[in-house]
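Novice: When you get a sec, could you give me coordinates for this:
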Amino acid sequence: MENKNKSHTVEEALQKLMHFCAYRDRSQKEVEDKLDNLRMIPEAKEKIIITLMQENFLNEERFARSFVRGKFRIKKWGRIKITQELKKREISSPIIKLGLTEIKESDYRKTLYELAEKKEKKIIEPNPFKKKKKLADHLLRKGYESQLVFDCINDIID
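Specialist: Predicted coordinates:
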């Protein structure tokens, strides 16, 4: 456990942050939070962040792209949920748009249909309207756009 009162030199903090960023892509907010935990003064934080950017340890676009790929491929999140999560991490709209280009439209629809078909088999509900609602709620919570969700459900459930 790190000593909360220990002060770090800029060089020590920079080394820690380089390791932190090399482990996986980070957002600038994550780096700022980490520097706050290390109790760095604003001038030192700024210097460290600039150095991390110049040496390409910190790159918001790369972070957004890898975040989008991971959340889509592994968690099967839709664009809406991914966008909300990136906004929480203080990523700008233009960078979010760039990140979302990592999802191919064909893969997006295929994943939506696979999720819907898998979930539909698990929903035990004789009433087709209630079944559709349960399925729609599940897919909307995953962050898929309502129009796509409704088109998909109407294709799957007659």
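Novice: only C-alpha atoms for contact and neighbour calcs from this point on.
Specialist: OK.
Novice: and the gap between the spatially most central residue of the chain and R39?
Specialist: Nearest to the geometric centre of the chain sits F67, at 4.4 Å (C-alpha atoms, centre = their mean). To R39, F67 is 27 Å away according to C-alpha to C-alpha, to the nearest Å.
Novice: what's V10 in contact with, if anything?
Specialist: V10 sits next to A44, I48 when contact means C-alpha atoms under 8 Å, 6 or more residues apart in numbering.
Novice: rerun that using 10 Å as the cut-off
Specialist: By C-alpha atoms under 10 Å, 6 or more residues apart in numbering, the contact set of V10 is K16, M40, I41, E43, A44, K45, K47, I48.
Novice: One more sequence to fold, the one below, so I can look at both together:
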Amino acid sequence: MNTRKTYTVEEATKRMERYCTYQERCHKEVNQKLYEMRMIPQARDQIIHHLLQHNFLNETRFAQAFARGKFRAKKWGKQRIVNELKIREISKFNIQIALKEIPDSEYYKTFEELAEKRMDQLISEKDLQKKRKKLADYLFYRGWESDLVYGKVKEI
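Specialist: Below you'll find the model as predicted:
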């Protein structure tokens, strides 16, 4: 016997309004949630349309909040932010708007702080090549641009 709850379109709409109010969501997340709720495609389209019309769902706002949040909280570089937004099927246009949320001065300051912090952690590494590789790998993983990373690595 199947014990999973079924929802009317109204119930699902109210539930998705709460879901979108809690934090910014992208279309892909909302669509996935509706799919998990076993809503038929027509109902999913209807609910997403309602969320867009009533400003519960806004891709530009999502992209901006995502970029700000990941940069400030996780210290991600622009490359990683762009890749993660692409995975969420955010348009190039909205990705460009989102990247404007990160002031250049704050971006470079954060990069320097992150690189210095990692260098302090690698103080025990005696092999210069290994130290450079570890620093570069760390910064690339975080999504920082190669020109910044290689510039920093050369300083060692």
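Novice: most neighbours, which of the contacts of V10 of structure 1?
Specialist: Taking other C-alpha atoms under 10 Å as the neighbour criterion, I48 ranks highest of the contacts of V10 of structure 1 with 23 neighbours.
Novice: Can you verify my assumption that that residue contacts K34?
Specialist: No - counting by C-alpha atoms under 10 Å, K34 is not a contact partner of I48 of structure 1; they are 11.4 Å apart.
Novice: who touches both of those two?
Specialist: Shared contacts of I48 of structure 1 and K34 (C-alpha under 10 Å, 6+ apart): A13, L17, M40.
Novice: nearest to I80 of structure 1, of these?
Specialist: I80 of structure 1 has its nearest neighbour among those in L17, at 30.3 Å by C-alpha to C-alpha.
Novice: That closest one - how many residues pack around it?
Specialist: 21.
Novice: ok, and it, which helix or strand is that part of?
Specialist: helix 10-23 (DSSP states H and E).
Novice: so where do the helices sit in structure 2?
Specialist: 9-22, 27-36, 41-53, 59-74, 78-87, 92-99, 104-121, 128-141, 146-155 (DSSP state H).
Novice: and the angle for the last one with helix 78-87?
Specialist: Going by axes from the mean of the first three to the mean of the last three C-alpha atoms, to 10 degrees, helix 146-155 of structure 2 is angled at 150 degrees with respect to helix 78-87.
Novice: circling back to that earlier point, so how far does the helix holding L17 of structure 1 sit from its counterpart in structure 2?
Specialist: When structure 2 is superposed, helix 10-23 of structure 1 averages 0.3 Å from its matched positions, counting by mean C-alpha distance after the TM-score superposition for structure 1.
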